[in-house]
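S.K.: predicted model and sequence below, questions to follow.
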Amino acid sequence: MRHNAQRPPSVVERVLDVLGAFTSERPVLTLSELSRRAGLPLSTTHRLAGELVRRGALQRDEQGHFRVGLWLWEVASLAPHGAQLRESAMPFLEDLYEATHQNVQLAVLDGAEVVYLERLSGRRAVNVISRVGGRLPLHATGVGLVLLAHAPAEVQEQVLGLPLKRYTSKTIRSAEQLRRVLADVRRNGYAVSDGQIELPALSVAAAVHGASDTVVASISVVVPAEGTDPLTLVPAVRAAARGISRTLGATLRLSEDAHRETH
């Protein structure tokens, strides 16, 4: 909750607090839990939750527990980086999955975080904590490093000025180290994140360009870190990223990448 202390929260802010109370760890809440997590009186929460249920934004089961409703998913699918990008990417994500049978992900930049739009995963794939609709920090993920490396300067400086959360002993911990890694990503055309979120997992990521040749998304494959040479995955990941970019109408950047790979 981020309210202005000079005035009480508006109705819209209260509704957003109710919706924001749900997380991947707590997708189902009782009314009292919803009230406590939203920071609202029980009576206010009861009234707002009832209205949200009637609109389909929330669902209520026979035990009186609340969860997010399908109507919110329908609305979210209209986001600019939503359904259209996912539909363009799916054939290439599926090809990459068939080549690896590991985790294949599509993500976009949102503020100082990465948001996952899609993830394909097999039963024997290495465990990852990412999920569709979930968020992770930019500095600790392959897709995040790619997106940050190509983000506007002000976004990069914002992230570089933030405390870098440590997940494992391999997580990037300083702004200086992060600057060096981002320079490598721009120079090499791909990112490798080895054990930054979870030690057993390694990801290789590449940029997806849109019609204006700017980076609009990133894709990655996440594999077991042990016994994997990430360079063997780079050609497949970059080829999939170029395929999506062509579908989206990118031209200039693809020509530069192809030239670099042949020299």
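M.R.: It's in.
S.K.: use CA for all of it now, contacts and neighbours both
M.R.: Noted.
S.K.: next, count neighbours for residue 249.
M.R.: When neighbours are counted by other Cα atoms under 10 Å, residue 249 registers 14.
S.K.: residues in contact with it?
M.R.: Taking Cα atoms under 8 Å, 6 or more residues apart in numbering, we find residue 249 in contact with 210-212.
S.K.: could I get those as JSON lines with distance to residue 169, secondary structure and neighbour count?
M.R.: Output for the contacts of residue 249, formatted as JSON lines (distance: Cα to Cα, whole Å; DSSP: H, G, I helix; E, B strand; the rest coil; neighbours: other Cα atoms under 10 Å):
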{"residue": "210", "distance to residue 169": "35", "secondary structure": "coil", "neighbour count": "20"}
{"residue": "211", "distance to residue 169": "39", "secondary structure": "coil", "neighbour count": "15"}
{"residue": "212", "distance to residue 169": "38", "secondary structure": "coil", "neighbour count": "13"}
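S.K.: got those as TSV, with distance to residue 104 columns?
M.R.: Converted to TSV, the contacts of residue 249 look like this (distance: Cα to Cα, whole Å):
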residue	distance to residue 104
210	20
211	23
212	25
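S.K.: closest one of those to residue 37?
M.R.: Comparing the contacts of residue 249 against residue 37 with Cα to Cα places residue 210 closest, at 38.7 Å.
S.K.: that closest one and residue 227, how far apart?
M.R.: Shown here: residue 210 relative to residue 227, a distance of 34 Å by Cα to Cα, to the nearest Å.
S.K.: can you check residue 128 too?
M.R.: As judged by Cα to Cα, residue 128 and residue 227 stand 18 Å apart.
S.K.: more neighbours: those two, which one.
M.R.: Neighbour count, other Cα under 10 Å: between residue 128 and residue 227, residue 128 has more, with 15 against 7.
S.K.: use this one as the comparison:
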Amino acid sequence: MEGQRPTRRAADPPVDTSTVLGKVVTVLHAFTADDHGVSLAELGRRTGLAKGTLHRVVNDLMNVRLLEKDASGYRLGGQMFELGMRASVERRLLEVAIPFMEDLYERTHETVHLGVPEGTEVVYVSKIGGHRPAPAPSRVGGRMPMYCTAIGKALLAFSSPALFADVVADGLARKTPRTITAPGRFRAHIDRIAETGVAFEYEESAVGLVCVAAPVLVGDDDPVAAISVTGPATRFRPEKHAAAVKAAAAGVAATLGRRAALRTP
């Protein structure tokens, strides 16, 4: 196992596995949002760490509740959730955004998302789905590419040209027959979003799903997050809710701005 290359997601930072901290981070990054239990052998495959080293790291992480184990295998522990909720920026964002998201859900009774940018991907930090949520591939803590999601495109339209170049360089892989894969066409699409302040997705990330999103812009129009409403193409008309989504995103931005001003001496 020692010579095997560890499995690493594109958004994970490079890690030096010759250090103790590097080994710990490598193990934590080996878990995905879909995991309900991972065996030690599978962790070894994903991390590339030697069995003895991996066993010591796993035991240390279990001792501090960063990992847990049951009959199905290892999983991230409750302490990871507690630490995540102490992240001040994300916590403030959630405190402000959730009331606006709840209002959107009451208006639409469709799935409402809050996502933040990380590299060339969107990380979903909150989701309100109700009793009949659309079968979306998103999940809290999960990631999706920017280029094929409404939230991602809303963020990208107000980000630096360098980020757009990075997204195109990563490749516009076809997720569905409606995914925009031509860089020139995609550039024109993003430019239109920048003009209107609202992004749409029509079955570009998953067949049967449509979506509308707007960015949360603070300071000098810095896109710190985006809000979206997603529903099945059979019943949801995203264009009818563009104004409400845009207003919700603006409300979150204004509230964040006021709170930041109050914290400034």
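M.R.: Noted; the coordinates are in hand. Since the structure is predicted, the reported quantities are computational estimates derived from the model, not experimental observations.
S.K.: re the thing from before, overlap between the contacts of residue 249 of structure 1 and structure 2?
M.R.: For the contacts of residue 249 of structure 1, the aligned pairs still in contact in structure 2 (both residues aligned by TM-score structural alignment, their matches' Cα atoms under 8 Å) are 210-211.
S.K.: ok, the contacts of residue 249 of structure 1 vs residue 220 of structure 1, which is closest?
M.R.: residue 210 (17.1 Å).
S.K.: alignment lookup: that closest one to structure 2.
M.R.: With TM-score structural alignment as the criterion, residue 210 of structure 1 lines up with residue 218 in structure 2.
S.K.: I'd assumed residue 190 was in contact with residue 156 of structure 2.
M.R.: Yes. Assessed by Cα atoms under 8 Å, residue 156 of structure 2 is found in contact with residue 190 at 7.3 Å.
S.K.: name the residues contacting each of those two.
M.R.: Residues touching both residue 156 of structure 2 and residue 190 (Cα under 8 Å, 6+ apart): there are none.
S.K.: so which of these two has more stuff around it?
M.R.: Neighbour count, other Cα under 10 Å: between residue 156 of structure 2 and residue 190, residue 156 has more, with 25 against 19.
S.K.: so what's the more buried one up against?
M.R.: Contacts for residue 156 of structure 2 (Cα under 8 Å, 6+ apart) come out as 146, 163-164, 190.
S.K.: against residue 207 of structure 2, how distant is residue 148 of structure 2?
M.R.: Residue 148 of structure 2 is 12 Å from residue 207 of structure 2, by Cα to Cα.
S.K.: scratch that, residue 137 of structure 2 is what I was asking about
M.R.: As judged by Cα to Cα, residue 137 of structure 2 and residue 207 of structure 2 stand 11 Å apart.
S.K.: what do you get for residue 138 of structure 2?
M.R.: From residue 138 of structure 2 across to residue 207 of structure 2, the span is 13 Å (Cα to Cα).
S.K.: which residues of structure 1 fall in helices?
M.R.: Ranges of helices in structure 1, per DSSP state H, are 11-20, 31-38, 42-55, 70-76, 83-100, 142-149, 153-160, 175-188, 234-248, 252-261.
S.K.: buried sites along the fourth one?
M.R.: When you say that, I think you mean helix 70-76 of structure 1. Neighbour-count burial for helix 70-76 of structure 1, counted by 16 or more other Cα atoms under 10 Å, picks out residue 71.
S.K.: can you check which part of structure 2 that helix sits on?
M.R.: Taken onto structure 2 by TM-score structural alignment, helix 70-76 of structure 1 occupies residues 78-84 there.
S.K.: sorry, back to before: can you tell me which of the helices of structure 1 is nearest to residue 117 of structure 1?
M.R.: In terms of Cα to Cα, the element of those nearest to residue 117 of structure 1 is helix 83-100, at 6.9 Å.
S.K.: elements contacting that closest one?
M.R.: In terms of contacts (3 or more Cα pairs under 8 Å, 6 or more residues apart in numbering; DSSP states H and E), helix 83-100 of structure 1 is packed against strand 103-110, strand 113-120, helix 234-248.
S.K.: the second one packs against which elements?
M.R.: In this case it means strand 113-120 of structure 1. helix 83-100, strand 103-110, strand 135-137, helix 142-149.
S.K.: identify the residue nearest the alignment partner in structure 1 of residue 159 of structure 2 in space, chain neighbours excluded?
M.R.: Taking TM-score structural alignment for the superposition, residue 159 of structure 2 sits opposite residue 151 in structure 1. Distance criterion Cα to Cα, 6 or more residues apart in numbering; nearest residue to residue 151 of structure 1, sequence neighbours excluded, is residue 215 at 7.9 Å.
S.K.: give the contact list for the one you found.
M.R.: Residue 215 of structure 1 sits next to 147, 150-151, 207-209 when contact means Cα under 8 Å, 6+ apart.
S.K.: just the buried subset of the residues you listed, written out for ChimeraX, thanks.
M.R.: Selection command for ChimeraX covering only the buried members of those, criterion 16+ other Cα under 10 Å:
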select :147,150,151,207,208,209
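S.K.: of the contacts of residue 215 of structure 1, which are reproduced in structure 2?
M.R.: Those retained in structure 2, by both residues aligned by TM-score structural alignment, their matches' Cα under 8 Å: 147, 150-151, 207-209.
S.K.: distance of residue 257 of structure 1 from residue 187 of structure 1?
M.R.: Residue 257 of structure 1 sits at a distance of 10 Å from residue 187 of structure 1 (criterion: Cα to Cα).
S.K.: who has more neighbours out of these two?
M.R.: The neighbour count for residue 257 of structure 1 versus residue 187, taken as other Cα under 10 Å, is higher for residue 257 (14 against 10).
S.K.: ok, now which ones touch the more buried one?
M.R.: Residues near residue 257 of structure 1 by Cα under 8 Å, 6+ apart: residue 189.
S.K.: which residue lines up with it in structure 2?
M.R.: Using TM-score structural alignment, residue 257 of structure 1 sits opposite a gap in structure 2.
S.K.: would you mind measuring from residue 257 of structure 1 to residue 213 of structure 1?
M.R.: For residue 257 of structure 1, the distance to residue 213 of structure 1 equals 12 Å [Cα to Cα].
S.K.: swap in residue 4 of structure 1?
M.R.: Distance from residue 4 of structure 1 to residue 213 of structure 1, counting by Cα to Cα: 39 Å.
S.K.: compare those two (neighbour count), which wins?
M.R.: residue 213 (17 against 8).
S.K.: that older thread, ok, which of the helices and strands packed on strand 113-120 of structure 1 comes nearest residue 61 of structure 1?
M.R.: Within those, the stretch nearest residue 61 of structure 1 is strand 135-137; the backing value is 27.1 Å (Cα to Cα).
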